[in-house]
Every structure is written in C-alpha cells, then in structure tokens.
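> let me see the structure of the following:
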Amino acid sequence: MRTARIARTTSETDILVEINLDGTGKYDIETGIGFLDHMIEQFSRHSLIDVTLKVNGDLHVDQHHTTEDSALALGQAITQALGDKAGIGRYGTAYSPMDETLARVALDISGRPYLVWNAKFTQEKLGELDTELIDHWFHSISQTAGITLHIERLYGQNNHHICEAIFKGFARAMRMAVEADSRKQGAIPSTKGQLGG
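Purely as a prediction, here's the structure:
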C-alpha cells in the first residue's frame, strides 16, 4: 500500500494528513476555510487519492499559513507515499473544462519543484478564500511533492469555474503520474536511475 501519514505542528498550524495513492477518492477535509476544503475535496475525488486533512490554523491572523501549510503537508505525504517512485507514470497532463472555462495542467514528478502559473482571477475572494493564495497553494505543494507543475487558464470568465477547473485538472494529471505502470516492471522512470537532483 502506498500510504503516508504526516503530522506537522508549528506555532502557526497543527496539521494531520493521511493519504492512500491507490484509493478511490474518499476524503475528509477540514481546513477551516470552506472554499479550500471544496477544492481539496475535488482533488481527492478526481485523482482517486484518498485524503484525510485536518488543519487547526491561526485563521484569526489570516488564511496564509493555513493555505500554505495544508499544501506543504499534503506534498510531504505524497512524497512519502511515492517512496523511490519506482514504476510510476511520472508525467501527467489534463485538459479540464468547466462550462465556459478550459484549464490545462501538465506535471512531472521529477523531484525538481517548479511552478509556472498562467491564470488570473478578477475577484479578491472565492467564498472566504483569498484568491491570491490559490497559486501559492500550488507553489507550496510543488515544493514538497517535488513536482514540476505548469498550470494555465486557457480561457474562461467565472472565477469559481477557473479555480475548480484548475484543481480538477491537477487531480487528473496527478492520477496519471502516480499510477503504477506494469510495463515499467518497477524501474525508476529516469535514465539517471533516480528522480531529483
């Protein structure tokens, strides 16, 4: 079983995350930020990665630490569950439509974190979530999961649709990348013999 459990406590957040990469998309998400919960639920459901994520953060300050640290902890769990990454697909790409919006996500679980973000929002908030934190969430998860991640809003106007299309596209691309490929016979998907560095 490719599973992981991360407990991460700082002076700003107290987080517990559990994942199963070979799950069915079951989730139990409580960050204290309703819209962020909704997006991480979308990630779990469409990636088929089971995710339990409980965050007690300093929301009396603002949402930054909770948003950032939830992504850092989830990325750490993904890294732990993947182990040496032997036999995985490694790459994933998804076009994700939602009504008038189309998003594209391409990623490489390379061990070399990098985010290219080409998406804009025209609202300051979605629900109670500050939209400026959405790309920061993806930056943070790319750092600890070791993902080279390219995200684009190809077109679309509705801010909720844009954000949800991006999270669903990320989920579908991750599903493709983390799935084991039997043809690889457990080989690490790199001619270097390792991923990262």
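> only C-alpha atoms from now on, for both contacts and neighbour counts.
Fine.
> contacting residues for the residue nearest the centre of the chain?
Geometric centre of the chain, nearest residue: I141, 5.7 Å, by Cα atoms, centre = their mean. Taking Cα atoms under 8 Å, 6 or more residues apart in numbering, we find I141 in contact with A71, L72, A73, L74, G75, I147.
> please generate a structure for the following sequence too, so the two can be compared:
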Amino acid sequence: MTKATRSATIERNTKETEIFVEVNLDGTGTYDVSTGIGFLDHMIEQFSRHSLIDLTMRIKGDLHVDQHHTTEDSAIALGQALQEALADKAGIVRYGSAYSPMDETLSRVALDISGRPWLTWNAGFSQERLGEMDTELFKHWFHSVADAAGITLHMELLYGENNHHIAESLFKGFARAMRLAIERDPRKGDAIPSTKGQLGG
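Presented below is the predicted three-dimensional model:
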C-alpha cells in the first residue's frame, strides 16, 4: 500500500509580507522560488534541490524598508509548512547530519526533528552583504525555520574563506541533514520515533 504524499500549503499575509509556500516532502527537489532577494532565492533553491523537497515559495515583502521581514517570514512559512507536512512524524528517521564541503569551505550540520526548537550557531561572515543580501540575516533565517518547524538545529562552519561558499555550504548541509531526517524508516512502520510516544515538549 502506497503511503499518502506528505505535503502542505501555507498562506501567510501580514502588513509586512504576503507569502505562499507549498512543500512536498516526497518530491524530487523541484522548486519555484521568488522572494524578491536574489541571493536568498539562490540559497532556498539549494535547500530544495539537495533535500529533495519540492518547494514553491512566492513572497511580496516590504523590501523598501529592508530585508528583515521578508527573510524572517520566508523562514517562518517554510518551517510551518515542514511541520504541517510531517504531521505526527510517525515513521521518520528523525535525526540527520551532514558534512558539506564547498571548495575551501567545510560545514557541519546536525538536526533532530524533536518538536523542541533550538538553534546552536557557530558560523560567521567576513563581509556585510552577499549580492544585495545582509549576511547577518542568515543566522536569523535558520533560527526562524527551526522555531517554526520544531527542529533542534546545530550548525557549524569548520573552516572557509569565501563568503558565498560559506552560505551555500550551510544551506546545502541543512538540506542534506533534513533529507535524511524526514525519510521514512521501513523498520519503524508508523511508530513515533520517541519512547514518549510523541515528539515535542
């Protein structure tokens, strides 16, 4: 018997942003991303491609103010969509980790789809902007995703020099770790991967 596709749609409209996000956890990594911030589009596309999560994301934000609201809300909506698509998380592997090399750069990402949001961040950038994107917003993006999705997320830049490579390594590492964690474990069936019988709290 084929299991139902794990998918979700989120529409989130505020005075600061109008957002449509759709995910399919059992996809092939196809994407249609438009946030109004070119470099953020590029990073979210990397997340989709390397996690194999099909992703549509369209955002109209108050970029005439700054990039903060658009960046934050894109992450919140994505996290909400991931959480909804995972439902009770029955049968998933739950944990995922990845080393992500990008030329001279190497990052390490480990995560637990625990229902308990947390971000430990040990990474940084030597320039303030990549393209038109403020690099200080990357940490905030991952924090917002982890919060909204209920993920315990540890991200570490082991070494690297090129700021583009650093950002891409972190996003690809997150994607690969998510790909592992959301996979259905054939040995677990529909069991919740916790001795509590539930995840979160």
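> select only the buried ones of the contacts of I141 of structure 1 in ChimeraX?
In ChimeraX, this line selects whichever of those come out buried by 16 or more other Cα atoms under 10 Å:
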select :71,72,73,74,75,147
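> follow-up on the earlier one: quick check, the residue nearest to the centre of structure 1 in a helix?
Yes: counting by DSSP: H, G, I helix; E, B strand; the rest coil, I141 of structure 1 is part of a helix.
> how close does it get to A187 of structure 1?
For I141 of structure 1, the distance to A187 of structure 1 equals 25 Å [Cα to Cα, to the nearest Å].
> which stretches in structure 1 count as helices?
Using DSSP state H, the helices found in structure 1 span residues 34-47, 64-82, 134-145, 159-178.
> so for E128 of structure 1, which of those sits nearest?
Nearest to E128 of structure 1 among those is helix 34-47; the distance by Cα to Cα comes to 6.8 Å.
> which residue in structure 1 lines up with Q46 of structure 2?
Matched to structure 1 by TM-score structural alignment, Q46 of structure 2 sits across from Q42.
> how about the contacts made by the spatially closest residue to that match that is not a sequence neighbour?
Nearest residue to Q42 of structure 1, sequence neighbours excluded (Cα to Cα, 6 or more residues apart in numbering): K168, at 6.1 Å. Residues in contact with K168 of structure 1, defined by Cα under 8 Å, 6+ apart, are Q42, F43, H46, S96.
> so what corresponds to K168 of structure 1 in structure 2?
Using TM-score structural alignment, K168 of structure 1 sits opposite K172 in structure 2.
> same question for A180 of structure 1.
By TM-score structural alignment, A180 of structure 1 lines up with R184.
> same deal with V51 of structure 1?
Checking TM-score structural alignment: V51 of structure 1 goes with L55.
> how much space separates K184 of structure 1 from T24 of structure 1?
The value you get for K184 of structure 1 to T24 of structure 1, if Cα to Cα is used, is 23 Å.
> please disregard the earlier target; I meant M174 of structure 1.
Distance from M174 of structure 1 to T24 of structure 1, counting by Cα to Cα: 14 Å.
> of the two, who's got more company?
M174 (29 against 15; other Cα atoms under 10 Å).
> doesn't G92 make contact with the more buried one?
Yes: in this structure M174 of structure 1 lies within contact range of G92 using Cα atoms under 8 Å: 6.0 Å.
> ok, the equivalent of I109 of structure 1 over in structure 2 - contacts?
Matched by TM-score structural alignment, I109 of structure 1 corresponds to I113 in structure 2. I113 of structure 2 sits next to R94, Y95, G150, I151, T152, A181 when contact means Cα under 8 Å, 6+ apart.
> from N162 of structure 2, how far out is I113 of structure 2?
30 Å.
> E136 of structure 2 now?
15 Å.
> try G124 of structure 2
G124 of structure 2 is 11 Å from N162 of structure 2, by Cα to Cα.
> correct me, but S100 of structure 2 touches A175?
No: using Cα under 8 Å, S100 of structure 2 is not in contact with A175, being 9.8 Å away.
> rewinding a little: from I6 of structure 1, how far off is the residue nearest to Q42 of structure 1?
24 Å.
> contacting residues for the residue lying closest to A110 of structure 2 once chain neighbours are set aside?
Ranked by Cα to Cα, 6+ apart and with sequence neighbours excluded, the top spatial neighbour of A110 of structure 2 is S97, at 4.1 Å. Contacts of S97 of structure 2 were listed using Cα under 8 Å, 6+ apart, and they are R108, V109, A110, L111, G173, F174, R176, A177, M178, L180.
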